[in-house]
Each structure stands twice: as structure tokens, then as C-alpha cells.
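In: Sequence plus predicted model, see below.
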Amino acid sequence: MMQAVAAAGVQKTIAAMEQLLASGLGAVTTAAAAIAKAFSDDKKMLCFGNGGSAADAQHLAAEMVNRFMLERPSLPCLALTTDASVLTSIANDYAFGEIFSKQIKALGAAGDVALGISTSGNSPNVLEGLRVAQQRGLLTIGLTGRGGGAMAALCDILVAAPTDETPRIQEVHAVVIHLICELVDLTLFGRAK
């Protein structure tokens, strides 16, 4: 029974990845090219999300700041999900819905990249962060699930996993994050030996 459930989950993830591949990965390659351009223009990337998406934002920032597959210089990327004092201060003094937008106001500048992650595409604090990012002239990128939710209207580039199941969306996002990292590395630094 357990093996059948596990196999069904794996099959759903593979089907979602196959659908994403069949679409040509256009949004993924467009996002990676835009991020690489921002880095080459001495801009930074701000990543954010809630729960598992917060972990994905931190994962992406770690790969950019440290390294992915190439030995290369660090790239300026911040996860807005990591400073407990900032997060709790904003949530306590203002509202949880502003935990990302206030950081973007403080840290974001025109030409930077704001990458919001929400499996539903409807997380209020992620949407508010993307709204503020748009207003400040940041390029907005969203990682979400099928349809994009309200996030679709706030993103210059939207990567929507072709599924409605949260675990499958998160699994696709993990692959997309690695693809973005690898494409950025190759664009800026060439192929590994």
C-alpha cells in the first residue's frame, strides 16, 4: 500500500515535469536570462515565500551566494525569509502581510529582481511584496502552481508548475530553482570543466 502511494506521487511529479518540458521551458529560460542580466548589471535578487516556499527562497539564495555547480564569484541574492527579528518586528508592529513588502522598500532598487514563491499564487504577503516591487521598478518573477492565481497579474515572468497539488508544485519548483541556477551560471561564467 505504502509503495503504491509513493509510486503514485512520483508518477504525478514526473507527469508535471513532462508537461513543463513540453511547454518548452520558455518561462524558466526567460527568468534565468533576466536574472543573469540583472547580476551582470550589478543588481541583486530578493526571494521570498511562506513555509516550504520560504525554504525554497532560502535554497535559491544559498545557491547564488555560495555556488551551484561552478566555482565562481558570489552572486547578490537575499532570502527575505531569514531574519527573525525583522520578520517578527514587522508582523508585530504592522501586519504579517507586510513582512516582505517593507523589506523590499528598504532593500530593493529599480533593476533588481523580486522572486516571489507561492504554490497557490494567492499568498497575501507574497502578493504585497510583488506589488511593491513593481511600484519600485524591480523585475518581478513568480513561481507558482497551475493558473498562477492572483500572482499572475503581478509578475513580469511567471513559472507555473502544471499541477494543483502542493507537494507536486514544490517538487517542480525545486527542479526549476536548480535549472535557473545552472542557466545563470552558464550564462555568466561558462560551462564547468
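Out: Looks like it arrived, so ask away.

In: from here on, contacts and neighbour counts on C-alpha atoms
Out: Will do.

In: And the strands in the protein, which stretches?
Out: Using DSSP state E, the strands found in the chain span residues 45-49, 77-79, 113-117, 139-144, 157-160.

In: Count residues in the vicinity of residue 77, would you?
Out: 24 (other Cα atoms under 10 Å).

In: Residue 47 now?
Out: Using other Cα under 10 Å, residue 47 has 28 neighbouring residues.

In: pretty sure residue 52 contacts residue 170?
Out: Yes - under the criterion of Cα atoms under 8 Å, residue 52 makes contact with residue 170 at 7.5 Å.

In: Who has more neighbours out of these two?
Out: In this view residue 52 and residue 170 are compared by other Cα under 10 Å, and residue 170 has more residues nearby, 22 against 15.

In: Show the contacting residues for the more buried one.
Out: Residue 170 makes contacts with 52, 53, 119, as judged by Cα atoms under 8 Å, 6 or more residues apart in numbering.

In: from the residues you listed, which ones fall inside helices?
Out: Within the contacts of residue 170, residues falling in helices by DSSP state H are 52, 53.

In: Below is an additional structure, to be compared with the one above:
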Amino acid sequence: MSGTTRVRVATTPAPGTETVADATAATAAAVLERHLEGTLDVVRRLDAHRERIARWGRVLAERLDAGGRLLVAGNGGSAAEAQHLAAELTGRFRDDRRPFSSIALSTDTSAVTAIGNDYGFDEVFARQVRAHGRPGDILLLLSTSGSSGNLLRAAAAAADLGLLRWSMTGSAPNPLHAACDDGIALDGAAANVQEAELVAVHALCVAFEHALEDRS
């Protein structure tokens, strides 16, 4: 209506009159707070691995700069982080530089499904390691549980071929951590560990590119 202004006044419910929606929202906020606190706790634990990540970056720069290759694998969300890392190395992370050879072993769906169909799911990464891996290459395996059979077989195949084996896992001891030459093990819920994997992947890229600059 022309010339008429309607004013809506916000009111606060009186104590004891909160609605079901209010209670649901409060519960959701508490659940999210616990999840985010768990994420931050696990990410903070990465600080204890700062020197290890810096060393990995130097080794990765040395081997890839000399023509070596990084093979990287994981299942589910960890496969996504493996693919993420491979993309950062073949593309770039921060500044422009030449591309480096890195293969995420979960991304070739024809190979994964053919190997899984013919040899079983436990062989989907190991057979690719035997196909692509060469002495001096690096295999990085990501697993929140540290007990995935296909990753353990990949680690065994890499050992046979003389690859350097690294792992990022949930809490240790676990079989994958024990099967590799070096590893980052983080205590926490699986989802939080998986979130910390992304931070670790980016930290490794920072260390890698810094090491490349030192070599130039």
C-alpha cells in the first residue's frame, strides 16, 4: 500500500518456549563443532611431521628432477587426495615450472576394472606398480585404516622393484605403516585423518617446490 510502511519486530522466545527446530539447530551446531575440532586436532598433529615432510620434498625433488616418477594410490577419499597430488606435480602448485611424472593409480578406470575383474581387487594397484614402477621411483600410499589389502600388495610389489615406499595413514601401528620405508601416521577419526591428508599433500607440494628452487 502506498505511503504505508510495515515494520517486522524480531522477538526472542521466552525461556522454555524453544521450538523443535531450535533444538535441532543447536544439536547440529554441536555436532559440527565436534567434527571441526577433530579436524583441527589432527591437522595440528601434522606439525610433528614437519621435518619428515621437508625431507620427503627434498627426496621427491631430487628423484623427479632426475627423471624418476611418483606413483600414488588410495581408496575412496584417499584416492581423491592421491589424484590431487598427481595433478599438482604434473601441473603446478604455485609458480610456473616444468611438469613432473606422477601417476594416480586409481584414475585409469579401464585398467582398474580390468585388473579387478581378471585378478581381483587386491591387485588393482600392485599390477600397475609392476607396470609403471622403476628402481628409484617413489610410491606413496594413503589410507585412513592402514590395512587395505590392495595397498599392502602395492607396497610389496614396490619393494620387489626397488621403489621407495611412503605412507600416510591413520594411527599406528598398522600394517601399511609397517610395510613402508617411512610414513606419517595421525591419530583421529577416519574423516578427520582424510581431511588432514589434503593438508599434508599441500605441505609436501610446498616442500617439493622449495627444494626445486634450491636445486636451480
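Out: On my side now, so go ahead. Since the model is a prediction, treat every value here as computed from it, not as a measurement.

In: Could you pick out the longest helix of structure 1?
Out: helix 166-189.

In: what stretch of structure 2 does that one fall on?
Out: Following TM-score structural alignment, the partner segment of helix 166-189 of structure 1 in structure 2 covers residues 190-213.

In: Tell me the buried residues in that stretch?
Out: Going by neighbour count (16 or more other Cα atoms under 10 Å), the buried part of stretch 190-213 of structure 2 is 190, 192-198, 200-209, 211-212.

In: Next: stretch 30-43 of structure 1.
Out: Applying 16+ other Cα under 10 Å to stretch 30-43 of structure 1 flags 30, 31, 32, 33, 34, 35, 36, 37, 38, 39, 43 as buried.

In: where's that stretch relative to the chain centroid, distance-wise?
Out: 14 Å (Cα atoms, centre = their mean, to the nearest Å).

In: repeat for stretch 115-123 of structure 1
Out: Stretch 115-123 of structure 1 has its C-alpha centroid displaced from the chain centroid by 9 Å (Cα atoms, centre = their mean).

In: So which bit of structure 2 is it matched to?
Out: Per TM-score structural alignment, the counterpart of stretch 115-123 of structure 1 in structure 2 is residues 140-148.

In: Buried residues in that stretch, which are they?
Out: For stretch 140-148 of structure 2, by 16+ other Cα under 10 Å, it's 140, 141, 142, 143, 144, 145, 146, 148.

In: thinking again about what came up before, which one of the contacts of residue 170 of structure 1 is nearest to residue 129 of structure 1?
Out: Taking Cα to Cα as the measure, residue 129 of structure 1 lies nearest residue 53 of the contacts of residue 170 of structure 1, at 14.1 Å.

In: Structure 2: which residue goes with the closest one?
Out: Structural alignment (TM-score structural alignment) places residue 53 of structure 1 against residue 78 in structure 2.

In: for the nearest residue to that match once chain neighbours are set aside, what are its contacts?
Out: Excluding the flanking residues, the one nearest residue 78 of structure 2 by Cα to Cα, 6 or more residues apart in numbering is residue 142, at 5.7 Å. Going by Cα under 8 Å, 6+ apart, residue 142 of structure 2 touches 72, 73, 74, 75, 78, 79, 82, 167, 168, 169, 197.

In: Now that we have those residues, can you turn them into TSV and tack on distance to residue 109 of structure 2?
Out: What follows is the contacts of residue 142 of structure 2, written out as TSV (distance: Cα to Cα, whole Å):
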residue	distance to residue 109 of structure 2
72	15
73	13
74	14
75	13
78	16
79	12
82	15
167	23
168	23
169	24
197	23
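
In: Tell me the spacing between residue 112 of structure 1 and residue 129 of structure 1.
Out: For residue 112 of structure 1, the distance to residue 129 of structure 1 (Cα to Cα, to the nearest Å) stands at 13 Å.

In: Residue 172 of structure 1 too?
Out: Counting by Cα to Cα, the gap from residue 172 of structure 1 to residue 129 of structure 1 is 23 Å.

In: do residue 10 of structure 1 as well
Out: Plainly put, residue 10 of structure 1 is 33 Å away from residue 129 of structure 1 if you go by Cα to Cα.
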